[in-house]
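Enquirer: this one's sequence-less:
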């Protein structure tokens, strides 16, 4: 994997890998956890979903396994109303290219990858712990799907790290949503900086600086978020069932490299 692409081949996959594949002409990627034996556990909108009321809802049709007219012989049909599903690798990719999500990247590499949803500053837990979380959530669910706050990328990052964003009013731990929101937000927040220059390159640079800063601050591993908690899959699902998730004390995570 390099600076420009996280593309990998199937032979390099190991259980516990966080993988993804781009959908809708590279507008959105679908994420999951490879658990071995050609199987991927991933979070879809088959369960109850909170819509956004925007064009993004249309893109959510890509967030799931392929919908071929010929049923896959190796995939178990998912339970209705249960968002976490298990699919074979082919159905997960749905004809797309295989990529692997990077963990423990340096701040320089994180900022160099201008597109969110490909890497994080956060550290991954051991592969056996990752696979356990994914399998447990396959049986017990991951709550209500929401494109900005609780989506397939949030699911995969939680499985890898055990970290969860508590503030339901905030964007989740995934980088895709930050990128979607960050572009327009950077244009607005950089407006005062533009008053300092009439040069078009200066205005563009100010917007880029604000965008990169917002991406870094929003990353779950940056150490700047105060709404992050480390929680076991067992505790998570039991609290989701009774609505007590937000009473947990957030963590004070160290900044990368500290």
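Expert: That came through, no problem. Since the model is a prediction, treat every value here as computed from it, not as a measurement. Numbers count the residues shown, from 1 in each chain.
Enquirer: hey, let's count contacts and neighbours off CA atoms from now on
Expert: OK.
Enquirer: How about residue 41, nearest residue that isn't a chain neighbour?
Expert: residue 86 (4.4 Å; Cα to Cα, 6 or more residues apart in numbering).
Enquirer: Neighbours of that neighbour, how many?
Expert: Neighbourhood size, residue 86 [other Cα atoms under 10 Å]: 24.
Enquirer: Show me the contact partners of the helix or strand harbouring it.
Expert: In this assignment (DSSP states H and E), residue 86 forms part of strand 84-88. By Cα atoms under 8 Å, 6 or more residues apart in numbering, the residues outside strand 84-88 that reach it are 38-44, 65, 74-76, 78, 137-139, 141-142.
Enquirer: take a look at this one as well, against the first:
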């Protein structure tokens, strides 16, 4: 908890460390959900996402596990500056993107591990459905990045076909990279 305060888990880009589990609240979706990933280095993030469809013939688009209106999806797509990031996220699964495309202009937050149970319980009072810290310990950054890069190359249990909003999403991916455990529920 050395880089966040009691009131905020937001951090600045210069505070990022290799292997950090970061997330961004999606402001364009009214803070309805957050998107998680593992900071790799050189402004790159390894993340897990559902396949996105940016077709003008579709009335909605599936992104990050939610059905969102095509107009919002098109706005999000237009925010992307990198063709490589757009193409990777269109395919879905475990992908690497630049930090700018990952954040979509939203604030970067740090997911915290090894917190005391009382702290986690207090944190959940304001947001019982959103988990931003865990009691579990995190592994060293080298181990975290080895797991994330292995999943980037092989997908493992995080293929585009296995994406599930509730049981196998970007947060589950990041927690697995940090702890080596696939959590079925948040402790």
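Expert: Arrived safely. Computed from a predicted model, the values in this text were never measured in an experiment.
Enquirer: After superposition, what's the TM-score here?
Expert: Once superposed, the chains reach a TM-score of 0.76 (TM-score structural alignment, normalised by the length of structure 2), with 159 aligned residues with a Cα RMSD of 2.6 Å.
Enquirer: one step back: can you find the partner of the residue nearest to residue 41 of structure 1 in structure 2?
Expert: Taking TM-score structural alignment, residue 86 of structure 1 has residue 96 as its aligned residue in structure 2.
Enquirer: in structure 2, which strand has the most residues?
Expert: strand 34-41 (DSSP state E).
Enquirer: Where in structure 1 does that one fall?
Expert: Against structure 1, strand 34-41 of structure 2 falls on residues 29-36 (TM-score structural alignment).
Enquirer: Tell me which residues of the matching stretch come out buried.
Expert: 29, 30, 31, 32, 33, 34, 35, 36 (16 or more other Cα atoms under 10 Å).
Enquirer: ranges for the helices of structure 2?
Expert: For structure 2, the helices defined by DSSP state H cover 70-79, 83-91, 99-103, 117-126, 141-154, 170-179.
Enquirer: Columns mean neighbour count on top of the ones you listed, output as a markdown table?
Expert: Putting the helices of structure 2 into a markdown table (neighbours: other Cα atoms under 10 Å) gives the following:
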| stretch | mean neighbour count |
| --- | --- |
| helix 70-79 | 15 |
| helix 83-91 | 16 |
| helix 99-103 | 21 |
| helix 117-126 | 13 |
| helix 141-154 | 18 |
| helix 170-179 | 25 |
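Enquirer: Including distance to residue 18 of structure 2, could these go into TSV?
Expert: Listed next are these as TSV, based on distance: least, Cα to Cα, whole Å:
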stretch	distance to residue 18 of structure 2
helix 70-79	25
helix 83-91	20
helix 99-103	13
helix 117-126	24
helix 141-154	6
helix 170-179	12
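Enquirer: Compare the ones you listed and give me the one nearest residue 22 of structure 2.
Expert: Residue 22 of structure 2 lies closest to helix 170-179 among these, at 8.4 Å (Cα to Cα).
Enquirer: from the chain's centre, how far out does the closest one sit?
Expert: Helix 170-179 of structure 2 sits 9 Å away from the centroid of its parent chain (Cα atoms, centre = their mean, to the nearest Å).
Enquirer: can you check stretch 121-135 of structure 1 too?
Expert: Distance of stretch 121-135 of structure 1 from the chain centroid (Cα atoms, centre = their mean) equals 14 Å.
Enquirer: residues near residue 22 of structure 2, how many?
Expert: 27.
Enquirer: Hmm, residue 109 and it touching each other?
Expert: Yes - contact status for residue 22 of structure 2 versus residue 109: in contact at 5.5 Å, counting by Cα atoms under 8 Å.
Enquirer: gap between the closest residue in space to residue 28 of structure 1 that isn't next to it in sequence and residue 139 of structure 1?
Expert: In this structure, residue 28 of structure 1 finds its nearest non-sequential neighbour in residue 22, 5.8 Å apart by Cα to Cα, 6+ apart. Distance of residue 22 of structure 1 to residue 139 of structure 1, computed by Cα to Cα, to the nearest Å: 26 Å.
Enquirer: what's the closest non-adjacent residue to residue 7 of structure 1?
Expert: Spatial nearest neighbour of residue 7 of structure 1, chain neighbours left out: residue 99 (4.2 Å); criterion: Cα to Cα, 6+ apart.
Enquirer: What lines up with the one you found in structure 2?
Expert: In structure 2, residue 99 of structure 1 lands on residue 109 (TM-score structural alignment).
Enquirer: List the contacts of its match.
Expert: If you count contacts by Cα under 8 Å, 6+ apart, residue 109 of structure 2 has them with 9, 10, 11, 22, 23, 24.
Enquirer: Now intersect the residues you listed with the strands, please.
Expert: Going by DSSP E, the strands hold 10, 11, 22, 23, 24 from these.
Enquirer: For residue 178 of structure 2, state which of the residues you listed is nearest.
Expert: Checking those against residue 178 of structure 2 by Cα to Cα gives residue 22 as the nearest, at 11.0 Å.
Enquirer: check contacts around the closest one.
Expert: 36, 37, 38, 39, 108, 109, 110, 111.
Enquirer: hang on, isn't residue 93 of structure 2 packed against residue 49?
Expert: Yes - using Cα under 8 Å, residue 93 of structure 2 makes contact with residue 49 at a distance of 5.3 Å.
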